[in-house]
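Peer 1: Predicted model follows, preceded by the sequence.
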Amino acid sequence: MTSIAIDKGVGAMLRHWRRSRRLSQLELALRADSSARHISFIETGRARPSPDMVLKLAEHLDVPVRERNGLLLAAGYAPRYAETPLDDPAMGALRAGIDQLLQGYEPYPALVVDGTYTVVAANSGVAMLLGGVAEHLLTGPANAMRLTLHPEGLAPRIRNLPQWREHLLHQMRRQMALARSAALRALYEEVSAYPLPPSRQGVDRPVESPYAPFALPLQIEHEGRVLSFVSSISTFNTPMDVTVAELAVETLLPADAATVAFLRTAPPHG
């Protein structure tokens, strides 16, 4: 993934983040216990911020961890946050914790993805839903967006595909607004161009529920029935590593009693 162009200098980069957060120099200064004059000097290149000031401003601007390294580099300092591969021995405890977490959600589907939606771990509930997905989508590191939206993936079985597709694309657009990632942009352009599966003469209409929806459900056909889920996404609190900062745990929780009943009685799927 690439960062916001660091050749602009740290001042221009911080100004970009401040404006994207719709803060004035005075508002940022008050949050960071500084002065509007000092913030102005930093943004115009008249003052060089210390590493601690760079990180303080980044924290108050909610800058992603990867981009904080870019700010430090642009200011002439070494990156503060490591980027440790998940298969590194130092990540052993984290991997074990993730596996235990995903198993704890069974029989409900749950998975972990990185910043470009590559699936790094998943439980048996996810495996159950992937029956019939084209092999080429499962070979190598699978990608959650491709699995969901590709015409040979889950898309033909999603009853409310137009709504769910727009929800996922909106999620990706919001993420791209936070960090300029060439890989994420390429993925967005790919999946947003996938054609919608042909209509099946009304079969693709969302299933009506007798209850008011509390969140947009994912309605997916499975073994002759329609399962309904709501998605919940969580991240790690105060990450100190780029890899960890970009991990997200997504769980699919049953949205109706019929889905609960089916998942609790379905045979385990390995």
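Peer 2: Great, that's in hand.

Peer 1: From now on I want contacts and neighbour counts done on CA atoms only, so please keep to that.
Peer 2: OK.

Peer 1: first vs last residue of stretch 243-250, how far apart are they?
Peer 2: Start-to-end span of stretch 243-250 (C-alpha to C-alpha, to the nearest Å) is 16 Å.

Peer 1: contacting residues around it?
Peer 2: 64-65, 83-86, 110-115, 231-236, 238-239 (C-alpha atoms under 8 Å, 6 or more residues apart in numbering).

Peer 1: Three-state assignment for residue 120, please.
Peer 2: At residue 120 the chain is in strand, as set by DSSP: H, G, I helix; E, B strand; the rest coil.

Peer 1: So which bits of the strand or helix carrying residue 259 are buried?
Peer 2: Per DSSP states H and E, residue 259 falls inside helix 257-265. Residues of helix 257-265 classed as buried: 259, 260, 263 (neighbour count, 16 or more other C-alpha atoms under 10 Å).

Peer 1: take a look at this one as well, against the first:
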Amino acid sequence: MSHTAALPAASPRPIGDLLREWRRHRRLSQLDLASGAEISTRHLSFMESGRAQPSRDMIVRLAEYLEIPLRERNQLLIAAGFAPAYRERALADPALASVRDTMRLLLQGMEPYPALVVDRHWHLVDCNQATQRLLAGLPPQWLQPPIHVLKLSLHPTGLAPRIRNLPVWRAHLLERLRRQIDATQDPGLMTLLAELRSYPGEESASSHTNDAIAVPMELELGDAVLSMLSTTTVFGTPMDITLAELALEAFVPADAATAACLRQLAAA
């Protein structure tokens, strides 16, 4: 049996380069960032150029002001030679038992309205029975883990044919994804956006009514059309990467007819 030697891990990029990239990505000048983080512009310039090495506390301070996600904050710390500050546990870890209980409580509390929990890359983590009822009848490949929520929603063999206002809803989802990429600079999300944009269909930024307060998803279910508004809930002040990257997506009725239909489905 032959063995292939493992390639050495790539050396991390200099911390100064990473700080400069994040500052520019947030469209801040050195003066803007230095003033916001309460440090001198000279010190920031020296850190970005590599003439000064930032301390661990300084990296955390700058990352907080730049609103850098926890996963990327760890990358900054590693680049500077420090240990990561934020742990990443599997959701099944006993330490996250209270998180799992909270998610289940929130999902059940949304019944009879659909609600689901997704991770950073939009994989389904958990959902309530109302969500399962709406997904019933889809091709089996879409219901096998890992379920990817955005692909399931926009693919022509998934939910897309049942979404009456697909151009508007597609534009809404892709814009959300673009904002997420802007916040995280995650290459995986960039690849996902390219794939979703390759699916057949048009994007439309205009709503079907002039007095709409938000973009609903109009989902055909038999002879009925469910009109639902989406809401997003995240955990506040997380210190664990897994927890920071979870989001609860809930769909609430946009009209009385939809609310009645969802209650009837649950009763049946």
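Peer 2: Cool, the structure landed. If you're wondering where the values come from, they're calculated on a predicted model, not measured in any experiment.

Peer 1: what's the distance between the helix holding residue 259 of structure 1 and the middle of its chain?
Peer 2: 27 Å (C-alpha atoms, centre = their mean, to the nearest Å).

Peer 1: ok, now stretch 104-114 of structure 1?
Peer 2: In this view, stretch 104-114 of structure 1 has its centroid 14 Å away from the chain centroid, taken as C-alpha atoms, centre = their mean.

Peer 1: in structure 2, what residues pair with that stretch?
Peer 2: Under TM-score structural alignment, the match for stretch 104-114 of structure 1 in structure 2 covers residues 109-119.

Peer 1: and what of stretch 33-40 of structure 1?
Peer 2: With TM-score structural alignment as the criterion, stretch 33-40 of structure 1 aligns to 38-45.

Peer 1: Now do the buried residues in the matching stretch.
Peer 2: With burial defined by 16+ other C-alpha under 10 Å, the residues of stretch 38-45 of structure 2 counted as buried are 41, 43, 44, 45.

Peer 1: try stretch 225-240 of structure 1
Peer 2: Of the residues in stretch 225-240 of structure 1, those buried (16+ other C-alpha under 10 Å) are 226, 227, 228, 229, 230, 231.

Peer 1: Going by distance to residue 96 of structure 1, which of the residues you listed wins?
Peer 2: residue 231 (23.2 Å; C-alpha to C-alpha).

Peer 1: Name the SS class of that closest one, please.
Peer 2: Quick answer, by three-state DSSP: residue 231 of structure 1 is strand.

Peer 1: Show the contacting residues for the equivalent of residue 63 of structure 2 over in structure 1.
Peer 2: Superposed on structure 1 with TM-score structural alignment, residue 63 of structure 2 falls opposite residue 58. Neighbouring residues of residue 58 of structure 1 by C-alpha under 8 Å, 6+ apart: 14, 68.

Peer 1: what are the ranges of the helices in structure 2?
Peer 2: Along structure 2, the segments classed as helices by DSSP state H run 15-25, 30-37, 41-49, 56-65, 70-79, 97-109, 129-135, 149-154, 166-184, 187-198, 241-244, 256-267.

Peer 1: out of those, nearest to residue 216 of structure 2?
Peer 2: Shortest distance between residue 216 of structure 2 and the helices of structure 2, using C-alpha to C-alpha, is found for helix 166-184: 7.4 Å.

Peer 1: buried ones in the closest one?
Peer 2: So, applying 16+ other C-alpha under 10 Å, buried residues of helix 166-184 of structure 2: 166-174, 177, 180-181, 183-184.

Peer 1: Out of these, which comes closest to residue 29 of structure 2?
Peer 2: Residue 29 of structure 2 has its nearest neighbour among these in residue 183, at 17.7 Å by C-alpha to C-alpha.

Peer 1: Might one say that that closest one is in contact with residue 70?
Peer 2: No. Because the distance of 11.4 Å does not satisfy C-alpha atoms under 8 Å, residue 183 of structure 2 is recorded as not touching residue 70.

Peer 1: quick one on the thing from earlier: just send the buried residues of stretch 225-240 of structure 1 back as TSV, with distance to residue 96 of structure 1 too.
Peer 2: Rendered in TSV, the data for these read as follows (distance: C-alpha to C-alpha, whole Å):
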residue	distance to residue 96 of structure 1
226	33
227	30
228	29
229	26
230	26
231	23
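
Peer 1: quick one: which of those is nearest residue 24 of structure 1?
Peer 2: For these, the residue nearest residue 24 of structure 1 by C-alpha to C-alpha is residue 231; the value is 35.0 Å.

Peer 1: ok, the closest one to residue 39 of structure 1 distance?
Peer 2: Using C-alpha to C-alpha, residue 231 of structure 1 is found at 40 Å from residue 39 of structure 1.

Peer 1: which ones are touching residue 99 of structure 2?
Peer 2: Residue 99 of structure 2 sits next to residue 243 when contact means C-alpha under 8 Å, 6+ apart.

Peer 1: and with 10 Å instead?
Peer 2: For residue 99 of structure 2, the contacting residues are 91, 92, 105, 235, 243, by C-alpha atoms under 10 Å, 6 or more residues apart in numbering.

Peer 1: What is the equivalent residue in structure 1 for it?
Peer 2: Matched to structure 1 by TM-score structural alignment, residue 99 of structure 2 sits across from residue 94.

Peer 1: separation between its match and residue 107 of structure 1?
Peer 2: 22 Å.

Peer 1: Just confirm residue 250 of structure 2 contacts residue 234, I think it does.
Peer 2: No. The pair formed by residue 250 of structure 2 and residue 234 falls short of the contact definition of C-alpha atoms under 10 Å, at 11.4 Å.

Peer 1: With distance to residue 73 of structure 1 added, can I get the buried residues of helix 257-265 of structure 1 in a markdown table?
Peer 2: Below are these laid out as a markdown table (distance: C-alpha to C-alpha, whole Å):
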| residue | distance to residue 73 of structure 1 |
| --- | --- |
| 259 | 50 |
| 260 | 50 |
| 263 | 49 |
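
Peer 1: tell me how far the match of stretch 33-40 of structure 1 is from the chain's mean position?
Peer 2: Centre-to-centre, stretch 38-45 of structure 2 and its host chain are 32 Å apart (C-alpha atoms, centre = their mean).
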